[in-house]
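>>> got a predicted structure here, sequence first:
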Amino acid sequence: MTGIVVYDLEYTTWTGARERRWSGPGEHREVVQIGAVRLDDGAELSLLVKPRINPRLSAYFTDLTGVTQDQVDRHGMDFPEALGQLADFATGARLASNGADEDVLRENCDLNGTDFPFDRRCRDLAPLLMAAAGAQAHIYSCEMAATFGLATDQQSHDALGDARQVAQVLRHLFKTGRVLPSDLL
């Protein structure tokens, strides 16, 4: 592994879906937005994805993320293409996310009949970040900078903005010696 790519996903949701764990009729966590940041050079990737099973975004999702149906219709790509772009972006790197994003990627691979290209390359940072913050509960990516007393101007529930916040916090933790880059490998 030559580097670390912090990534975040936004995926289809509806009022109450999280509480139901997306178990309602027709509810799937289909990826709509992928954001990624390379820790070594700061390169970024931002992609919109067209959900296949639920192609119409809910008003709840749009209100939460700011991603509109028009944006997805005009600039979105099919999931396999987006996954390929993420894989190219992350060549040789470990992927790191704050939470269950690996599970969501795997679900989307299953939904789209696509192989998962990141076996043994994903790391869930949530336990490490919770320990560094002294937190007893999961810290949402959109609250990451504030939790560590860092300023941010990133939009909440934007995949790239959330990936940037997690990357910002990791760099801060590396600089202060609270976490070592080797802790992520």
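Thanks, I have it.

>>> all contacts plus neighbour counts: C-alpha atoms, from now on.
OK.

>>> R52: neighbour count?
15 (other CA atoms under 10 Å).

>>> my read is it is in a strand, agree?
No: counting by DSSP: H, G, I helix; E, B strand; the rest coil, R52 is not found in a strand; it is coil.

>>> and V6, what is it in contact with?
A36, V37, R38, L39, L95, A96, S97, A163, R164, V166, A167 (CA atoms under 8 Å, 6 or more residues apart in numbering).

>>> tell me which helix or strand G35 sits in.
Using DSSP states H and E, the element containing G35 is strand 31-38.

>>> what helices or strands is that strand leaning on?
strand 3-11, strand 44-48, helix 101-112, helix 159-176 (3 or more CA pairs under 8 Å, 6 or more residues apart in numbering; DSSP states H and E).

>>> pasting the second one now:
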Amino acid sequence: MTTFVVFDLEFTTWPDALEQNWSAPGQFREIVQIGALRLRAEAASDSSDSSDSSVYSVVEEYEALVRPLMNPRLSPYFTELTGIDQESVDREGLPPAEALTAFLAFCEGQSVLSYGNDMVVLGENLGWARARGDEIKSSFLSAGFLNVRPWLNTVAPATAPANVGRLWQVLGLPKPPVSGEEHSALFDCHSFAAALRHLRAAGAALPEAWL
């Protein structure tokens, strides 16, 4: 069985940080939540039915809260946006090196797809961890990270202004039957997966070279 991974990150933010590209003093895109799904891939030649619900179905999930270190206190803006509160992060958050190691192990040997340049944020956080002297026990280079947003927006132009957590809504799909809302990393992954299934059923499967 061939599989691939879709993932999403939630990271520290403040009012206008997106518009200013996190350029204000002290603003760093520290990961606070990681969500990922391992999906079953199937070459088009292996299935004559493009609507087969087993294609791009979820095989395994990964989810973790992460404790930011440079800005350990979450901004009210971040909490309102994501629903992630300080108490949950303080209680359940993993040290960054532990979470990054586990996530990269989950991705090892896989194509890893994001809706946007989340791999850039991942790389920033790996760099900060290594600069602190933290040991990352898995390699970023053992997986193939790819931003598929340009492809997805091209085959489904209505999605162009939508964030990943709204893909299901823009495409007129049922809301993913999982807990959470948009800007919850694992919910956003399920929204992403639903969009990929829908597009495959419509004849716009992910290129096999990516998987």
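Everything's here; your move. The structure displayed is predicted, hence computed values, not measured ones.

>>> just to revisit the earlier point, which of the contacts of V6 of the first structure are retained in the second structure?
Using both residues aligned by TM-score structural alignment, their matches' CA atoms under 8 Å, the second structure keeps these contacts from the contacts of V6 of the first structure: A36, V37, R38, L39, L95, A96, S97, A163, V166, A167.

>>> out of these, who has the most neighbours?
A163 (32 neighbours).

>>> counterpart of it over in the second structure?
Using TM-score structural alignment, the partner of A163 of the first structure in the second structure is C189.

>>> can you classify R40 of the second structure by secondary structure?
R40 of the second structure ends up strand, using three-state DSSP.

>>> distance check, it against F4 of the second structure.
7 Å (CA to CA, to the nearest Å).

>>> could you do W151 of the second structure as well?
In terms of CA to CA, W151 of the second structure sits 17 Å off from F4 of the second structure.

>>> between the two, which one's more packed in?
F4 (23 against 14).

>>> does that one touch V58 like I think?
No: between F4 of the second structure and V58 there is no contact under CA atoms under 8 Å: 10.0 Å.

>>> who touches both of these two?
R38, L39, R40.

>>> want to throw those into TSV with distance to N147 of the second structure?
Converted to TSV, those look like this (distance: CA to CA, whole Å):
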residue	distance to N147 of the second structure
R38	16
L39	16
R40	19
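
>>> closest to A59 of the first structure out of the kept ones among the contacts of V6 of the first structure?
A163 (23.4 Å; CA to CA).

>>> which part of the second structure lines up with the helix or strand hosting A96 of the first structure?
Take DSSP H and E as the rule and A96 of the first structure turns out to sit in strand 93-97. The alignment of strand 93-97 of the first structure onto the second structure (TM-score structural alignment) spans residues 110-114.

>>> count of residues packed around the counterpart of T154 of the second structure in the first structure?
The alignment partner of T154 of the second structure in the first structure, by TM-score structural alignment, is A131. Burial of A131 of the first structure, expressed as a neighbour count using other CA under 10 Å, amounts to 11.

>>> A131 of the first structure - that's part of a helix, no?
Yes: per three-state DSSP, A131 of the first structure lies within a helix segment.

>>> and it, what does it touch?
No contacts exist for A131 of the first structure under CA under 8 Å, 6+ apart.

>>> ok, it to L173 of the first structure distance?
12 Å.

>>> same deal with L160 of the first structure?
Distance from L160 of the first structure to L173 of the first structure, by CA to CA: 20 Å.

>>> pick out whichever of those two has more residues nearby.
More crowded of L160 of the first structure and L173, by other CA under 10 Å: L160, with 26 against 17.
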